[in-house]
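**Student:** this one's structure only:
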């Protein structure tokens, strides 16, 4: 049977709580036993002091000795003390022969062995031991030597004290602990179940919120608790994942929309041309003309698909920049030279301005050349004959500033914010987009390349006077600006 996380946490908590309770109980029991043993030894030491103060072993002649008790029988305290001491005691000579034994000792306790008696007498030290009487009652025994009154003979003297009350107290405490442990387990399980439920409540809320998030509402986010704990970190990570999914879904939707929109017209045109050819063509030349026209449109379809795939791969991080240390002045000057022939063919004057001798940084040369190519291609297409295009590069310390300025027809203010959108083309004079001018993807590539280099691009335009693109790229590989800051546009009022 599969156990839930709440049950698992509760079981772990209960197990730890039970172990701690058992350890504490054992510790207290050991402490109780130690205290009772210390108290019993103190009592026996006190009784031993009383015995030595009240008892004398006197010589009676013929090598006979007898213990004699000296105390004031009228003194209730002394009488009580002597009775307590005489209750359990044993006296033997140096050969192990009993001299005097109390009734309790005689009836219940075994006589010490001669070997142990000789050992105690030889050591001149007190001996402590635990014994049990015939009924199983524990006794604490203290044994030592006592010298006769004439200081000629050593005698073995042992006194004892019953530990029945102490043993009973320890047993009761043990039973109490054994009874408390199951109760503690139940209490620990209940408490752990409650606290585990409270601790996992935010996790359940996260799960419920995640269940509400689908492909149609990826904009939803799980609210954080603001406590700054691990759950807030989990929520933040989850929200970041949802944000990435939202971006990916939007890119997929945008790609699908772009493809369906851009491919619909060329496919319709190709189909129409072929249908007309089938119905009206009379000879091989008519069919050939229809096929050539269709192939031209199909090539345009291929260009659209290739450009879309490349742009989608770039925006999803599948295109990795191959950065190397480059001199932008040298790279751009060489690349601008390659556009002199197309510019001359369009009767447009193209000039490169070197405003700094050197401008070195870490860049992807292929992507930078693609960026400049797209900007120059647009500038040449939309600049009338006799116009002028200027490309300049300047080293501003930690930033490279690239400016592409033309004297073309310019971009109306209402269209300027959309020029970096995919497939967006500024309408011509009749208000219609001009497909022959391009796919509408060039500036989208430019914006991605700039963002990939952690830079920014700004477009300024004035209808009838031209457009200026200003690109700033960090030379030290700084952090990328936000999407809003990376691409900006400004309309210039004439």
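**Tutor:** Arrived safely. Only a predicted model underlies this, so the values are computations on that prediction, with no experimental measurement involved.

**Student:** going by C-alpha atoms from here, please, whenever you check contacts or count neighbours.
**Tutor:** Noted.

**Student:** need the strands for the stretch 1-150 of the chain, in chain order.
**Tutor:** 55-61, 64-69, 89-92, 98-101, 127-132, 138-147 (DSSP state E, counting those that start in this stretch).

**Student:** show me what the helix or strand harbouring residue 291 is packed against.
**Tutor:** Assigned by DSSP states H and E, residue 291 belongs to helix 284-315. Judged by 3 or more Cα pairs under 8 Å, 6 or more residues apart in numbering; DSSP states H and E, the packing partners of helix 284-315 are helix 230-280, helix 442-452.

**Student:** and with 7 Å instead?
**Tutor:** Helix 284-315 sits against helix 230-280, with contacts defined as 3 or more Cα pairs under 7 Å, 6 or more residues apart in numbering; DSSP states H and E.

**Student:** mind giving me the packing neighbours of the helix it packs on?
**Tutor:** The contact analysis (3+ Cα pairs under 7 Å, 6+ apart) places helix 230-280 against helix 284-315.

**Student:** can you point out the buried residues in the helix or strand just after the helix it packs on?
**Tutor:** Reading on from helix 284-315 to the C-terminus, the next helix or strand found by DSSP H and E is strand 324-327. Neighbour counts over strand 324-327 (16 or more other Cα atoms under 10 Å) mark 326-327 as buried.

**Student:** one more structure, for comparison:
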């Protein structure tokens, strides 16, 4: 009965947060489109403006379009998270395995910084001139790395770096993402991989997204489906290190 009540409570909280997280970008997108429309509604009037004012209006429209694109990316990410969660619940996840170099996958995710500020310092350490081959669903592994980095950015001060480590560990590739943020209490750490679970009392320092309580659950599922493991080391006030392992690819 207690477990059922807790599950229902988590579901209600999830629905409330999800509604807010969907409504926010939709409201922003609608407002931006309406504003662009008002600025450019009368083509004759716009084209008759002095050159500098015309350039200013076009620059403003471009800025609004860029912001709209960011909100669409955010909305798409939320939808993908819900779809992946549904696939996990229904046990309908299909993995499209490809041989790749984890070094390159990691670098591609870090260079594509749509999920976090370009001003954030990310320090990467991986073996020089040594490719780490794996056989994985590349898009799913990129989602895991992106979520680890997004969380590190969200919950740590902007003036602190994020440290990313890649190394070989016996027959596995090991990846960790370390932040220097608030940390996670020990009694919460065993629950953070659960569906809908959100750590209480942890303040978002960067960005406005609260989180749906699904990201780490999805990450764990993806990694375990690849025969790997996930984990976290954390201490309040000293940051957190999230890690995962994946089997190395061997042609033998």
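**Tutor:** In hand now; what should we look at? Because the structure is predicted, anything quoted here is derived from the model rather than measured.

**Student:** for residue 42 of the first structure, which of the strands of the stretch 1-150 of the first structure is the nearest?
**Tutor:** In terms of Cα to Cα, the element of the strands of the stretch 1-150 of the first structure nearest to residue 42 of the first structure is strand 138-147, at 10.9 Å.

**Student:** whereabouts in the second structure does the helix or strand that that closest one is followed by align?
**Tutor:** Using DSSP H and E, the helix or strand that directly follows strand 138-147 of the first structure along the chain is strand 154-162. Mapped onto the second structure using TM-score structural alignment, strand 154-162 of the first structure covers no residues at all.

**Student:** now, of the strands of the stretch 1-150 of the first structure, which is deepest in the fold?
**Tutor:** Highest mean neighbour count among the strands of the stretch 1-150 of the first structure (mean count of other Cα atoms under 10 Å): strand 89-92, with a mean of 24.

**Student:** quick one: the helices in the stretch 301-450 of the first structure, in order.
**Tutor:** Under the criterion DSSP state H, counting those that start in this stretch, the stretch 301-450 of the first structure contains helices at 328-338, 340-345, 365-382, 442-452.

**Student:** tell me which of those helices is the most buried.
**Tutor:** When the helices of the stretch 301-450 of the first structure are compared using mean count of other Cα under 10 Å, helix 442-452 is most buried, at a mean of 21.

**Student:** name the residues that touch stretch 150-170 of the second structure?
**Tutor:** Defining contact as Cα atoms under 7 Å, 6 or more residues apart in numbering, one finds that stretch 150-170 of the second structure is touched by 115-116, 120-127, 173-182, 203-207.

**Student:** sorry, back to before: distance from the chain centre to the helix holding residue 291 of the first structure, please.
**Tutor:** For helix 284-315 of the first structure, the distance from its own C-alpha centre to the chain's C-alpha centre is 51 Å (Cα atoms, centre = their mean, to the nearest Å).

**Student:** repeat that for stretch 362-369 of the first structure.
**Tutor:** When C-alpha coordinates are averaged (Cα atoms, centre = their mean), stretch 362-369 of the first structure and its chain have centres 38 Å apart.

**Student:** which residues in the second structure does that stretch align to?
**Tutor:** Aligning stretch 362-369 of the first structure against the second structure (TM-score structural alignment) gives residues 135-142.

**Student:** what lies in contact with that stretch?
**Tutor:** Contacts for stretch 135-142 of the second structure (Cα under 7 Å, 6+ apart): 95-100, 105, 109, 222, 226, 249.

**Student:** repeat for stretch 173-180 of the first structure
**Tutor:** With Cα under 7 Å, 6+ apart, stretch 173-180 of the first structure has contacts from residue 25.

**Student:** so where is that stretch in the second structure?
**Tutor:** Going by TM-score structural alignment: stretch 173-180 of the first structure matches no residues.

**Student:** list the contacts of residue 133 of the second structure.
**Tutor:** 99-102, 248-249.

**Student:** turn those residues into TSV, including distance to residue 77 of the second structure.
**Tutor:** Listed next are the contacts of residue 133 of the second structure as TSV, based on distance: Cα to Cα, whole Å:
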residue	distance to residue 77 of the second structure
99	25
100	24
101	25
102	23
248	29
249	29
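
**Student:** for the most centrally placed residue in the second structure, what are its contacts?
**Tutor:** By Cα atoms, centre = their mean, the second structure has its centre lying nearest to residue 147, at 3.4 Å. By Cα under 7 Å, 6+ apart, residue 147 of the second structure lies in contact with residue 215.

**Student:** distance check, it against residue 187 of the second structure.
**Tutor:** The gap separating residue 147 of the second structure from residue 187 of the second structure is 22 Å, by Cα to Cα, to the nearest Å.

**Student:** again, but for residue 203 of the second structure
**Tutor:** For residue 203 of the second structure relative to residue 187 of the second structure (Cα to Cα), the value is 18 Å.

**Student:** so for those two, which residue has more residues nearby?
**Tutor:** residue 203 (12 against 8; other Cα atoms under 10 Å).

**Student:** skipping adjacent residues, who's closest to that one in space?
**Tutor:** residue 155 (6.9 Å; Cα to Cα, 6 or more residues apart in numbering).

**Student:** which position in the first structure pairs with that neighbour?
**Tutor:** Per TM-score structural alignment, the equivalent position to residue 155 of the second structure in the first structure is residue 382.

**Student:** check residue 224 of the second structure too.
**Tutor:** Counting by TM-score structural alignment, residue 224 of the second structure corresponds to residue 451 in the first structure.

**Student:** hang on, its match packs against residue 487?
**Tutor:** No. Using Cα atoms under 7 Å as the test, residue 451 of the first structure is too far from residue 487 to be in contact (8.4 Å).

**Student:** hmm, back to that, tilt between the helix holding residue 291 of the first structure and helix 442-452?
**Tutor:** 20 degrees (axes from the mean of the first three to the mean of the last three Cα atoms, to 10 degrees).

**Student:** residues of helix 284-315 of the first structure that come out buried?
**Tutor:** Those would be 287, 290-291, 294, 297-298, 300-301, 304, 307-308, 311-312, 314-315, for helix 284-315 of the first structure by 16+ other Cα under 10 Å.
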